[in-house]
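**Student:** Here is a sequence together with a model predicted from it:
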Amino acid sequence: MNKVILMGRLTRDPEVRYSQGENSSAIARYTLAVDRRFRRNNDGEQSADFINCVAFGRAAEFAEKYFRQGLKVIVTGRIQTGSYTNKDGQKVYTTDVFIEEQEFAESKSNQGNNSSSAASVVKPTPNPNPSAPDDNGFMNIPDGLDEELPFN
């Protein structure tokens, strides 16, 4: 199985091109800076990997419209390797993530803050008087609890 999940910040705005022909399609290329879990340097500085990503079609158009440098995103896709010979006759090896899904990793209000912290998570407040489970092992949900939940 070839499946990759990454969360990182765009190093620059996506570069979008359109294929030639009758059925032209968008192709977006961008690079994600993905923080490493552990620090590499002794000075405690965070290190990152820079991962090349390629999106096609509607995903590429979405990236062109909404993705900007510094934006934190989550992408899933597959790794594809390749090679080519450059102008100097040297063989160059490539590794790209071909995007299958992409989404925002932080709220709009946090986008201006380029810290490396993860997006804030809403934690539900515990119910001070939980109901006892019924005979089937399910808890009864009290009336009016719907207004307290962060989702519908």
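**Tutor:** Cool, the structure landed.
**Student:** Only C-alpha atoms from now on, for both contacts and neighbour counts.
**Tutor:** Noted.
**Student:** which residues in the chain form strands?
**Tutor:** Assignment of strands within the chain using DSSP state E yields the ranges 4-10, 15-18, 26-35, 48-56, 72-85, 91-104.
**Student:** for those, which one sits closest to Gln111?
**Tutor:** Using Cα to Cα as the measure, strand 72-85 is the one of these that comes nearest Gln111, at 7.4 Å.
**Student:** try it against this one:
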Amino acid sequence: MMNRIVLIGRLTQDPELRYTNSGTAVASFTLAVDRARPNAAGERETDFVNVVVWQKQAETVAQYLQKGRLAAVDGRLQIRSYENREGHKVRVAEVVAESVRFLDKANNGTSSPSATPPRPVTGSIPVQPAPRGPAGYEDDPFADDMDLSDDDLPF
């Protein structure tokens, strides 16, 4: 059996960083991914895929990715269900990322993270501010990784 998802798309909003009760970082964001073929009207449709990232990679994603950034996600599809406040069973499909690659440079043209820290989200998981890395690790480690435009991609 195999459960593997590879996506390339743009973030629809800044990642949301939270911490579990045991202190494990978890970030979530939505990736807008264009479909490969146009529809009957000749337009390309877009899928909006929920992505969850755990541990140190979650902190890195929250620190360096922002709305509009191009990212590649490699992971697995997870379907989970829960009961909402009205008592209805809700099923959620999301990609649990094993690897997230930053495919473009920051919007502001610099390799430093945004001046404002990621906004924590309130909810059932206690919220704590994202810790800052040690000196020397402030720069985006993926800033010079690739220099691609959308025209360079084969799809």
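**Tutor:** Received, thanks. Just so it is clear, the model here is predicted, and its values are computed rather than measured.
**Student:** What does the TM-score come to for these two?
**Tutor:** Here the TM-score for the pair of chains, by TM-score structural alignment, normalised by the length of the first structure, is 0.67; 112 aligned residues with a Cα RMSD of 1.9 Å.
**Student:** Please identify the deepest-packed of the strands of the first structure.
**Tutor:** The highest average neighbour count among those, using mean count of other Cα atoms under 10 Å, belongs to strand 26-35 at a mean of 21.
**Student:** and Glu103 of the first structure, how far is that from Thr95 of the first structure?
**Tutor:** Distance check for Glu103 of the first structure against Thr95 of the first structure: by Cα to Cα, to the nearest Å, it reads 22 Å.
**Student:** next one: Gly82 of the first structure
**Tutor:** Gly82 of the first structure sits 7 Å away from Thr95 of the first structure, going by Cα to Cα.
**Student:** next one: Tyr30 of the first structure
**Tutor:** In this view, Tyr30 of the first structure and Thr95 of the first structure are 13 Å apart by Cα to Cα.
**Student:** Overlap in contacts, those two.
**Tutor:** Common contact partners of Tyr30 of the first structure and Thr95 (Cα atoms under 8 Å, 6 or more residues apart in numbering): Asn52.
**Student:** And Gln46 of the first structure, what's its match in the second structure?
**Tutor:** Structural alignment (TM-score structural alignment) places Gln46 of the first structure against Arg44 in the second structure.
**Student:** what's the neighbour count on that match?
**Tutor:** Per other Cα atoms under 10 Å, the neighbour tally for Arg44 of the second structure reads 12.
**Student:** That one against Val33, yeah?
**Tutor:** No - the criterion here is Cα atoms under 8 Å, and Arg44 of the second structure misses it with Val33 at 10.2 Å.
**Student:** So Val75 of the first structure sits against Met7, correct?
**Tutor:** Yes - here Val75 of the first structure lies in contact with Met7, judged by Cα under 8 Å, at a distance of 6.5 Å.
**Student:** Please name the nearest non-neighbouring residue to the residue nearest to the spatial centre of the second structure.
**Tutor:** The second structure has Phe29 as the residue nearest its centroid, 4.3 Å off, counting by Cα atoms, centre = their mean. Computed as Cα to Cα, 6 or more residues apart in numbering, the closest residue to Phe29 of the second structure that is not its neighbour in sequence is Pro15, at 4.7 Å.
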